[in-house]
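>>> I'll drop the sequence and a predicted model, then ask my questions.
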Amino acid sequence: MEKFSQFRDRGSGIAPFLPVPPQPSGYALPLHVFLFCFRLPLLVTVCVAYFAILQWFPIGSLGKKASLWCILGVPSLWWIDLQVDGVKRGSLAKQHGGRLPEGKSIIASSFTSPIDAIYLAAVFDPVFTASYPNTRKVERISLFHAILRAFAQPQVLPPPNARLVELSDLIARYPNRPIAVFPECTTTNGRGILPLSPSIVANLPAGTKIFPVSVRQTPADITTPVPASYFTFLWNLLSRPTHFIRVRVAEAVESISQPSTSTPLDFSSGDRDSTQLTKEEQAIIDRVGEALARLGRVKRVGLGVREKQEFVKLWNRTKRA
């Protein structure tokens, strides 16, 4: 798509906002149509049952996780390949101490699809947040809101009614649950890591563990880099016999205690709750970004939320034309 060449990273040539084209159904089209028609009512039923009813009942963390695994099971998202840095295959149960996100830690997750949020909820039961490029604070959101954000328009600035808080406040309020952050601030097609929000290093207690987590789906056509792609996502998700989820968890990056030398952070139009990143904070952001790129076997790109906004405008004009 030559008209979108301006949205390729100059260094790597990666286009992180283009949707991944699905493989043609060919002779399997009748099977795909049957699977879609059979699974769609089931998916709607289990989603309504959980989000409208079960999540408000005192069913406990295990009950909620079981319900979420039912949601993942409808499109056959059972095939999970989980690897943790520093842990040999098959020995995670014996060595999980400090290797996986837990209470008073941060999950810095890639963001490519609504599946990311559902999987994190089913495994880690975190507190979800929304990040923005120009503010250190985050917005506390629900799992349902996190799912909808995978289809939402990219936002540089928080909405006027957003209630922004510090990550440290959420850690103090929910000491037994990790805090999930999507530091890229918007979805991609999984082929690159966008510049990360400063929210992942803002005012954290010294020694707080930040776990880079990469979640990838195969086939990759169930990513949602284009806003409002509901039907395309559902068709690609429900019409295929099965999907594969590849999860990688890096070793934790620990927050620092006190800042020293600082470098400017561009807050040209946004929330001015801070105007500087320290060198140590920038180093932590770089380490998290490099870990996400390594885990996902991709590269970091220079395109961010503003570029995606311009991409979406051109994409919509092209579709109308």
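Now that the structure is in, tell me what you want to look at.
>>> CA only for contacts and neighbour counts going forward, please
Will do.
>>> name the SS class of residue 189, please.
coil (DSSP: H, G, I helix; E, B strand; the rest coil).
>>> confirm that residue 312 sits in a strand.
No - going by three-state DSSP, the assignment for residue 312 is helix, not a strand.
>>> can you pull the contacts of residue 80?
244-247 (Cα atoms under 8 Å, 6 or more residues apart in numbering).
>>> buried residues in stretch 171-179, which are they?
Within stretch 171-179, the residues scored as buried using 16 or more other Cα atoms under 10 Å are 171, 177-179.
>>> redo these as JSON lines? Include distance to residue 286 and secondary structure.
Below are those laid out as JSON lines (distance: Cα to Cα, whole Å; DSSP: H, G, I helix; E, B strand; the rest coil):
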{"residue": "171", "distance to residue 286": "23", "secondary structure": "helix"}
{"residue": "177", "distance to residue 286": "25", "secondary structure": "coil"}
{"residue": "178", "distance to residue 286": "21", "secondary structure": "coil"}
{"residue": "179", "distance to residue 286": "20", "secondary structure": "strand"}
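>>> what is the nearest of those residues to residue 162?
The closest of the buried residues of stretch 171-179 to residue 162 turns out to be residue 179 (Cα to Cα; 18.0 Å).
>>> ok, structure two:
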Amino acid sequence: MARLALYILGFVEIQEEIVTKKRGKLHELPWRPRAGDIIVSNWSSWVDVLWLAYRFDPIFVMPVFEEPKLSTVNVDPSPASYRPGRSKGSGVPSPSRLQATTSRSAVKGFRQMSLFSMIWATGHTPDRLTSNSVSQLKKLRQSAERPVVVFPECTTSNGRGLLRFVDVFEGARVPTKELQVFIMCIRYDPPTPQRPSPSHPIASPSLNPLPHLFTLLSPLSLQPMSVRMLPPSESPSSDLFLASEVAVDLTMDSLSEVCAVLMARIGKMKGVRFGWEDKVAFLDFYWRRRK
């Protein structure tokens, strides 16, 4: 059903590509996530959810947050990118690294989402999600009979960059011994006057995302879509993976930091320091201006 819906929407041919940076590797093992494995992806549209449902029949989870609190963090104004080699120096932050005060929310747990709940959640921020049933990701993964999809941005972007990742894997070590991680990035072509963008960063005021669905159907044109996947041999789950070759500054959630850098690399996207908490303030301003 999900593939039929994509076909009707114009996504007839979906390009899947395994992107490797290592020379001499002509053949990579295909992506075969199993039950309990983690698929980490960016999120810019409900079309992403449909494709994942068609391709892997996964379980979707979303984090449930505690009340946000102000904290001072080091912010690098440069976008997240891939930096080969080990970090050298005295450990003193560079002059380009600034301090900023931001509102961050701690992850209290996760809730399992149905396919239609994930489609409805597109464009919303996770503070709109409430649940009396909250579980830890490890418990959900261990009891899962299918792969588990995690969107570390926790809300949709405009598809042109990666939002700041939430610490969804706090405490996990890199390389990960206890779980298999598959990293991917979905990209769409920029919109044209004849072809609207599949990205859906702001939820529709009512019946979300039906108005956007009708917008995609109206031109009756083909929609290009590409899915770029990191080979399992270069995943943080690989025994040969070195976190120091990917991320310079590892935080309390080194796995999320590594996933952000690797996703930016394979998707050729820039990471921004704008997170879902910042989007809450932006949407409040946006809707007040439209009244």
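That came through fine. Quantities reported herein were computed from a predicted structural model and do not represent experimental measurements.
>>> still on that earlier bit, need the contacts of residue 80 of structure 1 in CSV (columns: secondary structure, distance to residue 73 of structure 1 and neighbour count).
Below are these laid out as CSV (DSSP: H, G, I helix; E, B strand; the rest coil; distance: Cα to Cα, whole Å; neighbours: other Cα atoms under 10 Å):
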residue, secondary structure, distance to residue 73 of structure 1, neighbour count
244, strand, 12, 16
245, strand, 12, 20
246, strand, 16, 16
247, strand, 17, 19
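>>> which two of the residues you listed have the greatest separation?
Pairwise over the contacts of residue 80 of structure 1, using Cα to Cα, the maximum falls at 244 and 247, 9.9 Å.
>>> what residues are shared contacts of these two?
Counting by Cα under 8 Å, 6+ apart, the residues touching both residue 244 of structure 1 and residue 247 are 80-81.
>>> could you single out the nearest of the contacts of residue 80 of structure 1 to residue 105 of structure 1?
Proximity to residue 105 of structure 1 was ranked across the contacts of residue 80 of structure 1 by Cα to Cα; first place goes to residue 247, at 18.0 Å.
>>> quick one: stretch 29-42 of structure 1 aligns where in structure 2?
Stretch 29-42 of structure 1 corresponds to no residues in structure 2, going by TM-score structural alignment.
>>> what helix or strand is the spatially most central residue of structure 1 on?
Centroid-nearest residue in structure 1, with Cα atoms, centre = their mean: residue 111, separated by 2.6 Å. In this structure, residue 111 of structure 1 is located outside every helix and strand according to DSSP states H and E.
>>> just residue 232 of structure 1 next, same as before
Going by DSSP H and E, residue 232 of structure 1 is part of helix 230-238.
>>> quick revisit: closest to residue 117 of structure 1 among the buried residues of stretch 171-179 of structure 1?
The closest of the buried residues of stretch 171-179 of structure 1, once distances to residue 117 of structure 1 are taken by Cα to Cα, is residue 179, at 12.0 Å.
>>> re earlier: from the buried residues of stretch 171-179 of structure 1, which is closest to residue 205 of structure 1?
residue 171 (9.1 Å).
>>> I'd say the closest one and residue 104 touch.
Yes - applying Cα atoms under 8 Å, one finds residue 171 of structure 1 in contact with residue 104, separated by 5.4 Å.
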